[in-house]
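Chemist: sharing a sequence plus its predicted fold:
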Amino acid sequence: MTRELAVGIDVGTTSTKVAAVDRCGEVVAIRSAEHGLIGGTDAVEADPASWWRSVRSALRGLAGLRADVVVVGLCGNMSSAVLVDRCGAALRPAMLLADPRGADEIANLGEDVRAEIERTTGNSPGTVFTLAKLLWLARHEPLRMRRANAVLTAKDFIRHRLTGTLESEPTDSANTLLLDERGAAWRTDLIEALGLRRSLFPPLVDSESPVGAVTDAAAAATGLPAGIPVQAGTGDMAAALLGAHDPEPGSVLISLGTSVTTLACVREFASRWSGALTSHPLPAGMGSMALGSLITGGLAVNWLRSVAGDDAVRAADARPDPDRPLVFLPHLAGAGTPDFRPEARGSLFGLDTATTGADLAHALFEGTAFEIAEVLRLLGADHTERVLLAGGGTNLPAWVRIITDVLGRETEVLERPDTSTIGAARLAWRAVGTSCPAAGRRRRCAPRTEYRTAWQRREERYRDARRTAFRYYAAENDEQRP
C-alpha cells in the first residue's frame, strides 16, 4: 500500500536537496545533487540553470517514490537575485547573499531613504540584502536591467520552472528591504525613489499558498506527477526553523550550512538589535525571526577542504590550547553580524612550520564558535533558553563539540541536518490542509566545564586578532575608494 508524500525542495547555495515526507512527519527519503558556485575574486554567483539541473537530478534519486507525491514545497538560499526575461530564462548569473558588491551603492543611499527602510523593516541596509545586488546591477549592468522582466529568488526561479508562474512571498522578498511594515505589499514609492522599476517585482502571495501546478513539461523533466499543487514556499532560514521544531520564543537554532546562521523566533524585533541582527518575517501566524549571520562558515570549511583535504578537516582536535597563537578569522566573503563589514576577508594569525591542516580546521571551528557566542550574547538569555544545532556541519563532531564548549550550555543536535528541506515539506502539507508534525530524534551535547577557562583565553586572543584584522581591511578599503 502506498502512502501520500509531500516533497520539499531546498535550493541551497552549493547543492539542492529534496525530502519526501509523509503526513505523520516521517522523512521517507532525502536526496541531494551538487551545483556549486561560479568562481571569481570579487563575486559570489551561481548559474540558475544549474539549479534546475540539480533539482531534476535530486528528484530522480527519489525513484519509485515520485508517483506518491501529492504536493511540492520550496525553499531556497535567501538574498539571491535572478534577473529573468519574459520566458523566465536567466539573463546573467545569480548574485548570492555573500556577494560583497553593492557596498558603494548602499553607502550612497539618501538619508531619508535609509531611515525609511530602517523604520519599516528594522534592518540597516547592507550587502547581505538583495537591494544591494539590484542597485549594483542598475549601475553596472543597466542594459540587462532594462531587458529584465522580473527579479526572482532561487526558489521562485525553480517554481517558475515547475509551474510557469511568476510570484514571490514575504519571507524571501523581505530581503529586498522594499516591503511594507506588514510584509504584505511592495513599497512602490521606495522602489521608484531608488530608480528601479516596479514591474520587476512579482506579485506577492502567502508563503503556504498553493501557486500553480506541475506542468506536463516539468513532469516529464522531473518525474513528478503532472497537475499536483506547488506551494509558494519560503526562504531557507524560515524553512529551517519549521523543519527543526515548531518555532517558539526562547529557542534558537544554529544552522551550520554554507553560511552559519543563528535563528531566533521572537514575538517582536527589539530596537537594540537593529544594525546588528536582521529581522525577517515567518509564514503567517508564526511571528518573526531575528537572524545573526556569519556569511561564511561551511563555505570556509569547503575552502579548507580544497587546500588541505577532507581528512585534515575531520582530524581536527576539539580540545583548546590556550597558549597557541594560531587564529583563523572565517570571513572569506565579508563579515556579518554584528559588524556587517563587506570589506573584511579571512585571515590567519600565528602560522608556523608545525601548523597542520587539522590545526587550521580546529582554528576555523573555534572562530565560528566565537562568532556564534557573540550573537547569543546580543540576543540575550530570554531568547536563548534552548539551543538547537542543525545543518551539514553537524556531521563534523569536533565542530559541534567546540561550539557547545564555547557557548557553555547544553545543545541539542538534530539527527537529520536537512532542516530546511524538511521544513519545506512540512509547509507544503499545510498548503493542502494537513498539519504535519515536527518529527526527528536529537541528541544532547553537554559542555566540558574543565575547559571553560581555556576557551575564555582562546576567545580573548580571537577578539584581539579580529580587531587588528578589521582595522587593516578598513584602511585598505579607504585607500581603494576614489
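Modeler: Nice, I can see it. Residues are numbered from 1 along each chain as shown.

Chemist: switch to C-alpha atoms for all contacts and neighbour counts from now on
Modeler: Noted.

Chemist: ok, the nearest residue in space to V128 that is not next to it in sequence - contacts?
Modeler: Once flanking residues are discounted, V128 sits nearest to L97: 5.1 Å by Cα to Cα, 6 or more residues apart in numbering. By Cα atoms under 8 Å, 6 or more residues apart in numbering, the contact set of L97 is 44, 77-80, 127-130, 295.

Chemist: and what of W52?
Modeler: So W52 contacts 158, 161 (Cα under 8 Å, 6+ apart).

Chemist: check for me that the residue nearest to V128 belongs to a strand.
Modeler: No. Counting by DSSP: H, G, I helix; E, B strand; the rest coil, L97 is located in no strand; its state is coil.

Chemist: related to what we said a few turns ago, now intersect the contacts of L97 with the helices, please.
Modeler: Judged by DSSP state H, the subset of these located in helices is T130.

Chemist: as JSON lines, the contacts of L97 with distance to E410 and neighbour count would be great.
Modeler: Output for the contacts of L97, formatted as JSON lines (distance: Cα to Cα, whole Å; neighbours: other Cα atoms under 10 Å):
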{"residue": "V44", "distance to E410": "35", "neighbour count": "20"}
{"residue": "N77", "distance to E410": "29", "neighbour count": "23"}
{"residue": "M78", "distance to E410": "29", "neighbour count": "28"}
{"residue": "S79", "distance to E410": "32", "neighbour count": "28"}
{"residue": "S80", "distance to E410": "34", "neighbour count": "29"}
{"residue": "T127", "distance to E410": "34", "neighbour count": "27"}
{"residue": "V128", "distance to E410": "30", "neighbour count": "29"}
{"residue": "F129", "distance to E410": "32", "neighbour count": "27"}
{"residue": "T130", "distance to E410": "35", "neighbour count": "30"}
{"residue": "I295", "distance to E410": "25", "neighbour count": "27"}
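
Chemist: widest-spaced pair of the contacts of L97?
Modeler: Greatest spatial distance among these (Cα to Cα): N77 and T127, at 15.0 Å.

Chemist: enumerate every residue touching T278.
Modeler: Here T278 is in contact with 122-124, 290-292 (Cα under 8 Å, 6+ apart).

Chemist: this is the comparison structure:
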Amino acid sequence: MARAVDAIMHKGDILIGIDSGTSVVKAVAFDLSGTQIAVASVTNAYDTGAGGAATQCMSRTWKDCVTALKQLGNLVEGLSGRTVAIGVTGQGDGTWLVGRDNVPVGDAWLWLDARAAPTVSLLEGNALNRARFEATGTGLNTCQQGAQLAHMDRFDPASLDRAEVALHCKDWLYLNLTGVRATDPSEASFTFGNFRTRQYNDVAIEALGLRQRRHLLPEIVEGTETTHGLSDAAAQATGLRAGTPVSLGYVDMVMTALGAGVYTGEADAACSTIGSTGVHMHARPAEEVHLNAEGTGYVIALPVPGIVTQVQTNMAATLNLDWVLNIAADVMRGMGQDVSHRDLVSHIEGWLAAGKPGAILYHPYISEAGERGPFVNANARAGFTGLSAANGYADLVRAVAEGLGMAARDCYAAMGALPSELRLTGGAARSPALRQILAAAVNAPVRVSARDEAGAAGAAMMAAVATGVYPDMRSCISEWVTPLLGQAEAPDPGLVRTYETIFPVFAGLRRDLAGTWDLLAKLRTESRDETEPASSVTTGA
C-alpha cells in the first residue's frame, strides 16, 4: 500500500488522535498502520448547578489538552518531528461560545445541561418542527446546541450578543490548535442542517427561531479533505512542530463508532457504545435512513461519502450501574467498611450470574436530564417494577444491567429492523455477562474490537486520509478497524426468549409512566419554589 512517508510533505511515522470527553482529555499516538503506541490522559471536570445546569471551563479544557499532548511527548521519543498529522474530536452537542479575540464568553454548556427543557417543549410545537426533523434527521432535546442557543436567546440574549461564533468542544480545541473557527459536517448537519447535503439548512435554522443568530454558525470543514497547520502559539504550548497538519474530526460518538467497527462493509451491522451514556447506531446510505414518526434520534454523517449513521442515544448507561454499586458502598460505609468503586466492579460478574433473568424490570433513566432516546422526556426517571421480598441485591444488579439491554433494543427498534450483528465498545464491553445480556436483548451476535482508544483512533484515521497516508476512508478502515474485531459471540437462545417476552412490557410501561414522571416533576418544582429564598431566583438562562 502506498503509505510511504515519502508521499507526505513532512516525513514522519506517527499520527496523533485527540479525544476530549466530558471528564477525560486523551492524546493518543498511533503508527501509520493503526497500532496504538502510547496514550496520555488528563482528568477534566465540569460543574453542575440549579435548574439542571452542567458547565465546563473552556480555558481549562484547552489547558488539559495541552497537558495531554505534552505528556504524550514525554512518552514518545521525538514525537514532534515524527508526527505526520493530528486529528481532534470531542464530546458532542453543547454550546461553546467564543467572542472577541477568541476569548470564551463564559463556561460552556455541556450536553448534560438540562436548562433548555422548557424551550424544547416550546419548539416542539413549532409548525416547522417536522420539516426541521426531516432535514436534520434529529429530534429536539436539551443536549443540542440548537435548543440551547434558542433558550439563551429567550433568557440570556446578552451572552449571544457578546459571542462571535458558537462552537462545540472539538471545534474549540481546533480553534486553539490552528486559529481557525470551524465545525465539521456531522454536528453542523444534525443540529442546523440537512444530513443529505451536509450543509446548513434554512428551514432547520428558522424552526429553531435562530435566523437572527445565523452569523454565529461557523464554516463547515471536511476533515478528510482539508487541514490547517498547527499555529505557532499552539506549537510553543504543546511542544509539537508548527505547521503540523490538523484535521477537524467528526463528533466523538461517530469517531468512536468508526474506530470500533460501525462501518466495515457488512450489511445491517451496528455499533453500541456502552459507557456513561448509551449510543446505538446503524451505518447506512443516506437514502435508506428510517425516520420514525415520533421525531427522535439523530442522523449523523460519517466521514465516508454518502454514508451516515442513524443514532439513538440513552442519556445514561453505565451511570445506572454506578448508582446501584454506590448504594452498596453507602451501606458498607455506614457499617464502617470503606470500599472503592473498583472493588465493587470486580463483583459485578458474580452478581449478574446470581441474579434471576427477567425477574424485575428496570427503566434506566437515572440522569437528572431525563431521557433522549428513543423518546425525549426531560422528566423521565429510573425505576424498578416487580420487586418482592424474595428479591436480593443480585436481582437488582441484574435488573439494572437488563435495563441497559432493553433500552438498547428500544433504540434499535425505533430505527427499523434489529441489527444482524452488534459491535460493542465502551467500558461495559469488557463484561462477558453484560455482553451476553446485550446480545440476547437485540438477538444478535456481538463482537468487541481490540481497539483501546476508538474515539482518538477515528480522529487519527481522518487525519491519515486528509494527508494521503490512505487514499480514502474505506482503505483506512480495512487496515485500522476490521482486523481488530474479535470473534462473534452468539446470544443464548433461552435468554433471547426471556427478553422477547419482557421487552413489550418494558416498552409499554415506559409509555404509561410518562404522565407520572410529569406529575412528579411538577411536585419537585413546587417543593423547590417553596423552600428557595426569593433572592436566589434569577431570570438568567
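Modeler: That came through fine. A quick note: this is a predicted structure, and the numbers were derived from the prediction, not measured.

Chemist: got a TM-score for the pair?
Modeler: Superposed pair, TM-score by TM-score structural alignment, normalised by the length of the first structure: 0.89. Supporting alignment: 481 aligned residues with a Cα RMSD of 3.1 Å.

Chemist: what does the residue nearest to V128 of the first structure correspond to in the second structure?
Modeler: In the second structure, L97 of the first structure lines up with W111, judged by TM-score structural alignment.

Chemist: any idea how far the residue nearest to L173 of the second structure when sequence neighbours are not counted lies from D47 of the second structure?
Modeler: Ranked by Cα to Cα, 6+ apart and with sequence neighbours excluded, the top spatial neighbour of L173 of the second structure is W62, at 6.2 Å. Relative to D47 of the second structure, W62 of the second structure is positioned 16 Å away (Cα to Cα, to the nearest Å).

Chemist: list the contacts of the residue positioned nearest the centre of the second structure.
Modeler: The centroid of the second structure falls nearest to M253 when counting by Cα atoms, centre = their mean (4.4 Å). Going by Cα under 8 Å, 6+ apart, M253 of the second structure touches 91-92, 279, 455.

Chemist: what residue of the first structure matches up with it?
Modeler: Using TM-score structural alignment, M253 of the second structure pairs with M237 in the first structure.

Chemist: repeat that for T48 of the second structure.
Modeler: By TM-score structural alignment, T48 of the second structure lines up with G39.

Chemist: now do G34 of the second structure
Modeler: Using TM-score structural alignment, G34 of the second structure pairs with G25 in the first structure.

Chemist: got it, and A433 of the second structure?
Modeler: Using TM-score structural alignment, the partner of A433 of the second structure in the first structure is A398.

Chemist: where do the strands sit along the stretch 1-150 of the first structure?
Modeler: For the stretch 1-150 of the first structure, strands defined by DSSP state E, counting those that start in this stretch occupy the ranges 5-11, 15-22, 27-34, 45-46, 69-76, 82-84, 94-95, 150-152.

Chemist: tell me the most buried of those?
Modeler: strand 5-11 (a mean of 31; mean count of other Cα atoms under 10 Å).

Chemist: which bit of the second structure covers that strand?
Modeler: Taking TM-score structural alignment, strand 5-11 of the first structure hits residues 14-20 over in the second structure.

Chemist: the matching stretch vs the first structure, mean deviation?
Modeler: For stretch 14-20 of the second structure, the mean deviation from the first structure after alignment is 1.0 Å (mean Cα distance after the TM-score superposition for the first structure).

Chemist: list the contacts of that stretch.
Modeler: Here stretch 14-20 of the second structure makes contact (Cα under 8 Å, 6+ apart) with 25-32, 65, 79, 82-91, 169-170, 252, 455-460, 463-464.

Chemist: now that stretch, how far from the centre of its chain.
Modeler: In this view, stretch 14-20 of the second structure has its centroid 17 Å away from the chain centroid, taken as Cα atoms, centre = their mean, to the nearest Å.

Chemist: got the buried residues for stretch 340-353 of the first structure?
Modeler: 340-346, 348 (16 or more other Cα atoms under 10 Å).

Chemist: okay if I get these as TSV plus distance to A465 of the first structure and secondary structure?
Modeler: What follows is those, written out as TSV (distance: Cα to Cα, whole Å; DSSP: H, G, I helix; E, B strand; the rest coil):
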residue	distance to A465 of the first structure	secondary structure
F340	17	coil
R341	15	strand
P342	18	coil
E343	16	coil
A344	13	coil
R345	13	coil
G346	11	coil
L348	9	strand
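
Chemist: possible to save those residues as CSV with distance to F365 of the first structure?
Modeler: Converted to CSV, these look like this (distance: Cα to Cα, whole Å):
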residue, distance to F365 of the first structure
F340, 20
R341, 21
P342, 21
E343, 22
A344, 18
R345, 16
G346, 13
L348, 13
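
Chemist: which ones are touching C265 of the first structure?
Modeler: By Cα under 8 Å, 6+ apart, the neighbours of C265 of the first structure are 247-252, 287-290.

Chemist: buried members of these into ChimeraX, please.
Modeler: Listed next is the ChimeraX selection for buried residues among those, using 16+ other Cα under 10 Å:
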select :247,249,250,251,252,287,288,289,290
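
Chemist: ok, the contacts of C265 of the first structure vs R448 of the first structure, which is closest?
Modeler: Distances from R448 of the first structure to the contacts of C265 of the first structure, taken by Cα to Cα, are shortest for V252, at 20.8 Å.

Chemist: could you point out the longest helix of the first structure?
Modeler: helix 452-480.
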